[in-house]
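A.B. asks: Everything below, folded, please.
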Amino acid sequence: MAIPRARKLIITVAVASVCAFTLGAYLLGVSPFKKVGTIGEAAVCETLGPAPEAVKTLRSVLPEEASYRFSDDTQPRASARETWYTANCLVEGEDRTLLSVSTTLQPADPPEVWLEDHVLEEVDNEGNPTPFAAGEKAVASDVVAAVYVPCTPQGVAPGGQYNLGVVVHLEEPGGSDESRTRKGLIALAKSSALHAHRDAKCTMPSGVDR
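C.D. replies: Prediction:
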């Protein structure tokens, strides 16, 4: 039986509308056609450690964005007797901060004091971080991972105990489950701690294993 002309016209218009919507969604990056930016090894912060591993881990914890920007800022020790060292990595999406990693060489406070002042306050007690094995103290949740690493800088007179405090804060959650995200943040914290331990020329064992 032949399809009436009016019905043919309705079907044609409907199909054209669906095609136009699909094309528009693709061009605008609307799910399920959202454009996802790439994370290149050359772009990631050096302070995160080996780039191939960092890229893989970042993909597992970061939300999907059309583009990613990295800024790396290190204030190295200016001399053999200098005890000032900081390293900061910021990962941004199109219009928001996604993840931050801060590392500071500081006189060694008791681990619980460091945890309260430099970790829990940093993330407003988000995520209820629980311990994992690394350094002198280490905790992680699905929004934060932090490691407190022993460090007496090379060239500094004996008697002064210092630690490197590394805090990784996931400010925008990705699509992974809590367990996988926590595992990824721990990997970033460990890798960043090992890089800083070498860069600051620490003479004490880090206590951090990959």
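A.B. asks: Every contact and neighbour count from this point should use C-alpha atoms.
C.D. replies: Fine.
A.B. asks: Can you report how many residues lie near residue 116?
C.D. replies: 12 (other Cα atoms under 10 Å).
A.B. asks: Also the one 5 residues further on?
C.D. replies: When counting by other Cα under 10 Å, one arrives at 11 neighbours for residue 121.
A.B. asks: that's a helix at residue 113, yeah?
C.D. replies: Yes. Assigned with DSSP: H, G, I helix; E, B strand; the rest coil, residue 113 falls within a helix.
A.B. asks: List the buried residues of the strand ranked longest in the chain.
C.D. replies: The longest strand of the chain (DSSP state E) is strand 97-107. Using 16 or more other Cα atoms under 10 Å as the test for burial, strand 97-107 gives 98, 99, 100, 101, 102, 103, 104, 105, 106.
A.B. asks: Next, the second sequence, to be compared with the first:
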Amino acid sequence: MKTTRPKILLMAGLALALALAAGIAFSFDLPPFKRSGLIRAEDVCPSLGAGSATVSALDEVLPDKSSYSFREDTRDPRTDELDDSYQTSCFVRGDNEQLLFAGTEMLEYDRAGSWMEEAVAQFESAAALKPFAVGDNGVASSRVAAIYLPCTSHGANRHLSVIVRLKKHGNAADSALRNGLITLATNAASYAHAEARCDLPLNMKN
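C.D. replies: Predicted structure coming up:
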């Protein structure tokens, strides 16, 4: 049976349309050609802590993007034991969209509960924040992880307040997001404890 000319033209037209659609999908990173960006340890903010655990946690919590960028901002390094301030920030972006923020600051509260109510609950409801064992206080949800860690013996209650906020998340379950954020906050707290010249022992568990 012969294939008529109109059928040949129709099949050729369909093939051309499919090729054009595939080309557009590839050019704009649309499925099934979406490219996943690579998070490299050397690009990650130093304040998030080094090591494969940090990279794995970022891979877990962040959405799939074709590229990622990290910007460190150390506004107030602690220069000596008499300095009573320390502040650093890390901004994580993917495809020009802010995905995650991590900030550490030296603060002083009479109670760890007051720290959570004033410094953390502005980013997440108190009901969603569940405790985990670290420092004087650690709370986390699928969107925020925060740690209140003793730092200096000078002054009443000089602590490091570490807060990691996930602004855009991937497809992981809430429990996996929470665990990933806890890893990032814990690593950031360990880094800050050394960089801020803390003289109290590093207590990562109660």
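A.B. asks: Quickly name whichever of the buried residues of strand 97-107 of the first structure is closest to residue 24 of the first structure.
C.D. replies: residue 98 (27.3 Å; Cα to Cα).
A.B. asks: Identify the residue range in the second structure corresponding to stretch 183-191 of the first structure.
C.D. replies: Using TM-score structural alignment, stretch 183-191 of the first structure lines up with residues 179-187 of the second structure.
A.B. asks: can you give me how far the matching stretch is from the chain middle?
C.D. replies: 8 Å (Cα atoms, centre = their mean, to the nearest Å).
A.B. asks: and what of stretch 134-142 of the second structure?
C.D. replies: With Cα atoms, centre = their mean, you get 15 Å for stretch 134-142 of the second structure.
A.B. asks: One more: stretch 177-189 of the first structure?
C.D. replies: Taking mean C-alpha positions (Cα atoms, centre = their mean), stretch 177-189 of the first structure and its chain are 9 Å apart.
A.B. asks: I'd say residue 151 of the first structure and residue 197 touch.
C.D. replies: Yes. Residue 151 of the first structure lies in contact with residue 197 (Cα atoms under 8 Å); the separation is 7.2 Å.
A.B. asks: Redo the buried residues of strand 97-107 of the first structure as TSV? Include distance to residue 69 of the first structure.
C.D. replies: Putting the buried residues of strand 97-107 of the first structure into TSV (distance: Cα to Cα, whole Å) gives the following:
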residue	distance to residue 69 of the first structure
98	10
99	11
100	12
101	14
102	17
103	19
104	22
105	26
106	29
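A.B. asks: what's the closest of those to residue 30 of the first structure?
C.D. replies: residue 98 (20.0 Å).
A.B. asks: Enumerate every residue touching that closest one.
C.D. replies: 62, 63, 90, 91, 92, 170, 171, 172, 173 (Cα atoms under 8 Å, 6 or more residues apart in numbering).
A.B. asks: residues touching the second one, list them.
C.D. replies: Right, the one you point to is residue 63 of the first structure. Contacts for residue 63 of the first structure were tallied using Cα under 8 Å, 6+ apart; they are 98, 172, 173, 174, 175.
A.B. asks: Skip the chain neighbours and tell me the closest residue to the last one.
C.D. replies: In this case it means residue 175 of the first structure. For residue 175 of the first structure, ignoring the flanking residues on the chain, the nearest one in space by Cα to Cα, 6 or more residues apart in numbering is residue 63 at 6.1 Å.
A.B. asks: And for the second one?
C.D. replies: Spatial nearest neighbour of residue 172 of the first structure, excluding adjacent residues (Cα to Cα, 6+ apart): residue 98 at 4.9 Å.
A.B. asks: Over to the third one?
C.D. replies: Distances taken as Cα to Cα, 6+ apart put residue 63 closest to residue 173 of the first structure, at 6.0 Å, once the chain neighbours are dropped.
A.B. asks: what kind of secondary structure is that neighbour in?
C.D. replies: On the basis of three-state DSSP, residue 63 of the first structure is classed as coil.
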